[in-house]
Each structure stands twice: as structure tokens, then as C-alpha cells.
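With the sequence up front, the predicted model follows.
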Amino acid sequence: MFKSTLIALTIVLALPYACAPAYRFDAPRAFTGSHFYNPYASSSHTWHRANLHAHGRSWLGLTSASQTDAEVADAYRRRGYAVAAISDYQKIATEAGTDALPAYEHGFNAGKHHQLALGATRVSWFDFPVWQGVDQKQYVIDQVRKSAALVAIAHPSSMSGYSYSEDDFRRLTGYQLIEVINGRFTAENLWDAALSAGHPVWAIGNDDTHDISDPNRFAIAWNTIDAPSKAPADIVAALQAGRSYATLRIGDTDGTEDVTISSVDMHDDELTVTTAGPEARFSFVGQNGEVKKVVRDTKRASYAFIDGDSYIRTVVETPARTLYLNPVVRYDGATLPWPSATIDRWLTSFQRGGILAVCALLTLSLVRRTPMWQRRGRQARKLPRVAAFVIPIAAATTGRADAQDAPKPLPTALREGVAYQSSFDAALVAALPAADSVFSFLETAQAETISTRISGGGLGFGAAPR
């Protein structure tokens, strides 16, 4: 019984991996161009403090959170936050007072590869439960963004067990934000890996609180967003354009703002950052995370781009705060580049075929673990029923190969989501005749196997069970 259960569980866990295509990722390529994209150029000079990652009690208390969604949102508002998004696991908060920005945290896998879906309209329930390589991570991003305005990679380095690597960020695409600050954990090296490979992704910083009474997880990290209003559409547009910066509170300092950004300007090839508050240390960071220049004890600092600079981002530090500004990047003056991930159809077919073959063998093994001469009629019917669960799902997904494109605004993403659902349903229907042929073959093979085992004393995959 234990072995049969283990085999059945293995089949169920393997099925999602038959869905993932194999991708061809663009080679890493630094930003190029004679123009500079400054995300702060079209500033409204109206700044909103926001936390985009917090958890309340949900799923009948099964998740580790101490307060309700409404209590969490209210605590942030009382602390002076304009936007307090509740990002429960696989659930968009609907309680009164939690509508600042519809969001949820996606992911239910052993490696804790999670994403924040911001401006979400529905929850994506697809995930790979055990292991995830870069192809699986990319496929999940593709699924999540179909019903979300923005996708952020959550806590990429908050503990050593979270296996996002720098190479992942040189290749992954289709997301817009990376959680550079999660509580007191930072991931500058991963952000620089993405930027150095030509991915225009922006930094966010969040508490990721599960208990607002924990001083190490409440009002520790936040985003300051430049938007004309705190309406969800304006907040999403500002985040997508990079008009925000992330702040980390240092030590036990109080909740006052301390140092803030006044302006970020580009004049010809010179970047100038001006702050309000106490004097600070300015670090200008470029390709591969190299610190290009440091200016101390000032409220205004500048850096002149040289030919080898593909991007420059600024870090502003005081004893009480560290501010991470989004980078100024080179581009062609028209649109920012979006590296792509396209489907390798041949490798995808080979990969899916191998997984299906393993599932079929495991299914046969599962069916053959009972005395067929005692349950011949019942077991002969069992295999097609099991196969009917496995094959249509995988067969329907083998035809899906959407080329990766640049992230879309929410209305376009929603239209694509509807189209995707319809195409999936159509593929499923189209796959059924082929699946029926496979079922007939398997049923015939099963009947022949039963006959052989009865007449031959247990020949086949193994000895007859006793």
C-alpha cells in the first residue's frame, strides 16, 4: 500500500513538469544607446509611502500570521502609509480597508520560489511543487503575469535555502520588480545581475510581515512612490516606470522619514541626486555591481557617465536609513529593451515526452501491483481511468508555446488571460481524440499483460505478487 501511494504521489507531482516548456533565453547583453532613461524624469513630486508585502490571517489560520488583513492594513495607515497592500498566500484580500492595491503572494513549492502579483484580478494556481530550474521559474512568471499588472520576485535571498542564483536573474524575464529589501535582508547582487544582463527591472522594499507586533518586521522597509495619487492605477503605473525608491530602516531608529530624495536629474551625461534631511553618503553603482564613485557628507552628488557605463544606480546612506534608487540606463531613446525567452519546441517535445513516458511506466507499475487474475475486469478498467487523468492534461499543454514578450499593462494582460484560457480549453478538446487512441493502446496492452501473467507464471515487469 505504501509503495502504491508513493508511486501515485510521484505521478501527481510529476504532472506539472510536463506543462513547462524548455526556453531559449537571450544572451546577456548590457544596456546600450546614446540616450539615457531616467525613471524619475517625469516626476509628479507627489510621494506616497507604501508597503507591498504583508500577511494577515487566512486559510482558516493555517498560514503563519497573527492579525486579520484589516488589522494589518489599519496598522500601516496609522503609521502614515498611503498604500498598504495585503499579499496573502494565494488569496486576494477582500476585507473592508484592504483595497489599497489588489495583491497576493504566489507560490506553494519546497524551494519557496515566490512572486508578488500586484494589481491582480485573480489568483494563478499553477506551480511546480518540488524542484524548479530556470525553465520552471520562467513558466510560473508567465502564468502569474497573465492576471496581474506587475510581477515582483519575492524575497530572492532572504535565506540560503532560497535558490535564486545570479545566473537565474541574468536569464529570467517578464517580471518588472525585484524585492531588493525583504525585512532586513537585501539582494543587491541579484539585482545587479539582472541589470548587467540588460533587464530593466526596478527595486522594491517591503516588510513581509506576518506579525505587526514584531519590531523587526514592521516599518522596517518601504517604498516611496512618485505618483499623482494613491489610486491603484497610478501606483501601478509609477512602479512600472520605476518612479520609486526603496528604503531600509537601520537599527532601532524611530519611524521618522530622516533622509529623502528631492530630485534625480540628468543633464547631458551627468546624473545628479539631491536629498533632503541630514547629510549622507552617496554611492554610484554600475555594471556588475561595481562601485564607480563615493561622495560623503553631502546632500547633493553627481556622476558623469563614461563609455563603459551601461547603467548607474545610486545608494544613499545615513546612520538611520539606506535608500536604493532605481538606475538610469542607456537605451535607444524610443523604448527600453526587454530580453526575451522563446520556446525551444524540439527540446520541449523531448522533455514532455520523457516525463509522460515515465508517468505511463509508473501508472503501469501502479496498476500491476495487485493480483490481476483476481481482479481482471476491475483492473483492466483502472488503467484507462488513470491515463485519462494524466494524458489529456499533458497532451493539451504540448501545443502551448507562447513567445515571451515585454510585460503588458493590466488591461492587455487581462485580455491575454482570457485568450489564454480559451486556447487552453481548445487545446484540451483537440487533444482528446489523440488521447483516446493512446487509451485504446494501453487498454489492449494491459489486457495482453494480464493474459501473459496468468498463463506464463508472472512474466513481464516483475514476478506475480504473492
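Happy to help now that I have it.

Only C-alpha atoms from now on, for both contacts and neighbour counts.
Noted.

show me where this protein has helices.
Assigned by DSSP state H, the helices in the chain fall at 2-19, 69-78, 134-144, 166-171, 188-196, 232-241, 345-367, 376-398, 410-456.

For residue 179, find the nearest of these.
helix 188-196 (8.8 Å; CA to CA).

one step back: is it possible to get the helices of the chain out as TSV so that each row also shows mean neighbour count?
Below are the helices of the chain laid out as TSV (neighbours: other CA atoms under 10 Å):
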stretch	mean neighbour count
helix 2-19	16
helix 69-78	19
helix 134-144	22
helix 166-171	20
helix 188-196	23
helix 232-241	19
helix 345-367	17
helix 376-398	18
helix 410-456	16
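
Tell me which of these sits nearest to residue 156.
helix 188-196 (7.9 Å).

which ones are touching the most centrally placed residue in the chain?
Closest to where the C-alpha atoms of the chain average out (CA atoms, centre = their mean) is residue 115, at 3.3 Å. By CA atoms under 8 Å, 6 or more residues apart in numbering, the contact list for residue 115 reads 105-107, 141, 151-154.

Quick check on those residues: which are buried?
Neighbour counting over the contacts of residue 115 (16 or more other CA atoms under 10 Å) leaves 105-107, 141, 151-154 as the buried ones.

could I get the contacts of residue 115 as JSON lines with distance to residue 167?
Formatted as JSON lines, the contacts of residue 115 follow (distance: CA to CA, whole Å):
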{"residue": "105", "distance to residue 167": "23"}
{"residue": "106", "distance to residue 167": "22"}
{"residue": "107", "distance to residue 167": "21"}
{"residue": "141", "distance to residue 167": "16"}
{"residue": "151", "distance to residue 167": "19"}
{"residue": "152", "distance to residue 167": "17"}
{"residue": "153", "distance to residue 167": "14"}
{"residue": "154", "distance to residue 167": "17"}
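
put this beside the first:
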Amino acid sequence: MKKRIFFLLCALLLGMVLLENLYTWIFLKADPTLAQAKIEWARFENPYKRKTSLSWQKAAIHLHTDRIWFTPGRNSPEEIETVYAANGYKILGFTDYERITLPEKLSSIKGYEWGMNLKKRHLTVLGTEEVTNDLFPIYASVENMQWMINKIGSQGGFIVINHPLLNDSFPLKILSELKNYNALEVFSPFGDIPKQWDKLLSNKVPSFCMASDDLHYLPREEYIRIKTSGLPNWRDLSSEIYKQEGESLMRYVLINTDSLEESEVLKSLREGNYLCVRKMERTLQDPKLGPIGMKGEEEIFFEFQDTPLTVEFIGQNSEVLLHTAYSKRGSYKIRPSDSYVRIQAIFPTAVVLSNPFFPKK
């Protein structure tokens, strides 16, 4: 009898979820083709136009903590902050599932990860005071996702499409149709997608890059290094049992900003005034960089402190427009036929991506 009641309650709950998702699928829609007309092309012309007081401040975005009830074995905000601060990070963005969590010591950006659905269509949302819940747990069409992006955008959120390759959650066709998101997770532990990003840019679907650890667990050796003594907790047990090999200290962004205040950091993110970095291995040194920008209205340049193995200026459909090797300085003059140009630098320790420059229209 008790089993029957249990299964009836489960069936009732599932039925309610299905009915709710049916309602949201039918009524909560937005046409992505209408969003196309809203693109402000001028803000993509030169992401590095604004000169700032601070340059290349190291930031980690998309970090999960133990503050959600169903993730008790993950690291605490204090543990994550300790490890990242020791490795030169100045800004953190915790993105727990539909919950805002803030670090205590480092500068922070309020954020959360939207998405509690079967397809694992997740978005990083930064800079909002409130959390928007996932109304499409079973299924969402492109029109449903556009509606949600528009809603979060109307609240002032900086929106990143997370890990497109995970569960094939955002195939290229869907990414090509969606509009009004700010950035795309080009560097992710679930797969790097610079060529897919190029295809979107080539099809006039502009976005900035994002590089994220998508941290779920600190690697065991890093956790042991900073753990405090005391009674064993969930994290101690899971670390011993599963020998977790979490992703940390591998993917980050370097932001030009006037201060480490949230409003200033968000301003720079919206401008694309930052770089995306993926290290070859977490223990390697960070590459030492310098200014990237434009001379006049046509010449894109870079100046680095460390010597890169190669620097490439990349354009339409991933075409290499100019290739340099072992050069700390270089430039490329935009041609009339170039639809966009981005810089890709490979160092012995890391790969660095600039955001795209779009010629004036």
C-alpha cells in the first residue's frame, strides 16, 4: 500500500512538471529573428577602446560551491577563495545553481547558473540582484530559450552560454539562431570551441568569448593543502572515496577595468574589454601580456612581455590573415573584405584569445 502511494505521488509530481512545461513551451516564446535587429554593431568595433586604470586583472567565473543542498560534497566558498587567491586571482564569480553566493575577501561579481533541465542548457548570469528560475525542465525550443535570454537581459544580466558541447546542449544551429546573449564559453573543461565561435562570428552572430573552469571540485591535492583540521566532513569523505580531479586554475579571463568594484568589472565585460586564457597545465606560469587594441581605425596591434610561440590574426571562417612567430609585437591592418578579426596567441604555457574586432559599418 505504501509503495503504491509513493508511486502515485511520484506520478502526480511528474505530471505536474510536464503540464507546467507544456504551458511554458506554448506561451513563453520570443522570435530570435526580431532580436537580430537589436544588435548594436558599434560596441563590437573595438572592445579595447576604453583605457582603464588597471590592466589584465585575473578573474575566475563559473565556480560551484557547497551552498546548494544537493552539492554537500563540494568545496566551500572560503576554500575556493583561498586557493584562487593564492594563484593570483583578483575577482571571483561564484555561480551556484540558481542561487547567488559571494566570496568574503576577494572582489566579486554576483552571479548564478541558470538551468535545471534535462538537456543541460545552462547560462551563466552575472550582475543581477535576483535569480530567474528555469521554467523549462523537460524541453525548451529555440523560441523558449530566446524568451528566457530576453527576460534575463531585461534585468540587466550579463549572459554567457555555458559548455555548448556538454550533452550537445547548444549545437551550432541553435547558437546561430539565438541572439542577445553576451558571451560564449569558448574555453570549457567540456570542450573548446574556437572554430564554432568563428562560424558564428562569420554568420554575423556576434558574442564575446568566455573561459571558465566550471569548477565542481578542487583537485584533491589542492584541497588537502588548504583544509583545516577538525571532524571529517562531506568534502573529506568524497575526496577520499572518489579521488576527485576537479578543474581549477586552468581557464580564466583577464579584465581591463578602472577598479575591482562590481559595477566597473561588469562595464568592462559588457564592452568585451578582456582576454580569454586556457593554460596548458594548472601549475605552469601565467603568460605576461601587454596592451592589445587599435591604432587609428584600421590597425590592430599587440604588445606582450613574454615571447609567444605564435600569434595569429584570424578572420572569416577561421582564416589565418597574418601569422607571426616568436614576436612580442605585431599588427594587422584591416582590409575592406574582413568581416571581423580576432587575435590568437599561443605561449609555451597557455593559449590567449582576444575578443573580435568588427570593422565600422
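It's in. As the structure is a computational prediction, the values presented were derived from the model and not from experiment.

Quick TM-score on the pair, please.
Laid over one another, the chains give 0.81 as their TM-score (TM-score structural alignment, normalised by the length of the second structure), with 327 aligned residues with a CA RMSD of 2.8 Å.

With respect to residue 89 of the first structure, which of the helices of the first structure lies nearest?
Using CA to CA, the nearest of the helices of the first structure to residue 89 of the first structure is helix 69-78, at 12.0 Å.

In the second structure, which residues correspond to the closest one?
Helix 69-78 of the first structure lines up with residues 77-86 of the second structure when matched by TM-score structural alignment.

what's in contact with that stretch?
65-66, 92, 101-106, 218, 222-223, 226-227, 249.

change it to 10 Å
Residues outside stretch 77-86 of the second structure that contact it (CA atoms under 10 Å, 6 or more residues apart in numbering) are 58-60, 63-67, 74-76, 87, 89-92, 94, 101-106, 215, 217-218, 222-223, 225-228, 248-249.

Mind checking which of those residues are buried?
58-60, 63-67, 74-76, 89-92, 94, 101-103, 106, 215, 217-218, 222-223, 248-249.

Just the ones of those in strands?
58-60, 63, 91-92, 94 (DSSP state E).

Make CSV from those and add distance to residue 143 of the second structure to it.
Output for those, formatted as CSV (distance: CA to CA, whole Å):
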residue, distance to residue 143 of the second structure
58, 35
59, 32
60, 31
63, 28
91, 34
92, 32
94, 28
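
nearest to residue 349 of the second structure, of these?
residue 58 (15.8 Å).

mind listing what that closest one touches?
84-85, 87-92, 252-256, 274-275, 277.

just checking, what residue in the first structure corresponds to it?
Checking TM-score structural alignment: residue 58 of the second structure goes with residue 49.

if I look at its match, how far off is residue 113 of the first structure?
27 Å (CA to CA, to the nearest Å).

now swap in residue 209 of the first structure and tell me
Here the criterion is CA to CA. By it, residue 209 of the first structure lies 18 Å from residue 113 of the first structure.

now swap in residue 183 of the first structure and tell me
17 Å.

same deal with residue 24 of the first structure?
21 Å.

show me where the stretch 251-361 of the second structure has strands.
In the stretch 251-361 of the second structure, the strands defined using DSSP state E, counting those that start in this stretch lie at 251-257, 274-279, 292-295, 299-303, 310-314, 320-325, 329-333, 342-346, 350-353.

Please convert those to CSV, extending it with mean neighbour count and distance to residue 22 of the second structure.
As requested, the strands of the stretch 251-361 of the second structure are exported to CSV (neighbours: other CA atoms under 10 Å; distance: least, CA to CA, whole Å):
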stretch, mean neighbour count, distance to residue 22 of the second structure
strand 251-257, 25, 38
strand 274-279, 25, 39
strand 292-295, 19, 48
strand 299-303, 17, 49
strand 310-314, 21, 44
strand 320-325, 15, 46
strand 329-333, 18, 52
strand 342-346, 21, 42
strand 350-353, 22, 41
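
Tabulate these in a markdown table, adding columns for distance to residue 37 of the second structure.
As requested, the strands of the stretch 251-361 of the second structure are exported to a markdown table (distance: least, CA to CA, whole Å):
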| stretch | distance to residue 37 of the second structure |
| --- | --- |
| strand 251-257 | 29 |
| strand 274-279 | 26 |
| strand 292-295 | 27 |
| strand 299-303 | 28 |
| strand 310-314 | 26 |
| strand 320-325 | 29 |
| strand 329-333 | 29 |
| strand 342-346 | 24 |
| strand 350-353 | 27 |
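
can you tell which of those is closest to residue 131 of the second structure?
Here strand 251-257 is closest among those (CA to CA), at 23.7 Å.

so what does the closest one touch, helix or strand wise?
When contacts are defined as 3 or more CA pairs under 10 Å, 6 or more residues apart in numbering; DSSP states H and E, strand 251-257 of the second structure packs onto strand 54-63, strand 91-94, strand 208-211, helix 262-271, strand 274-279, strand 350-353.
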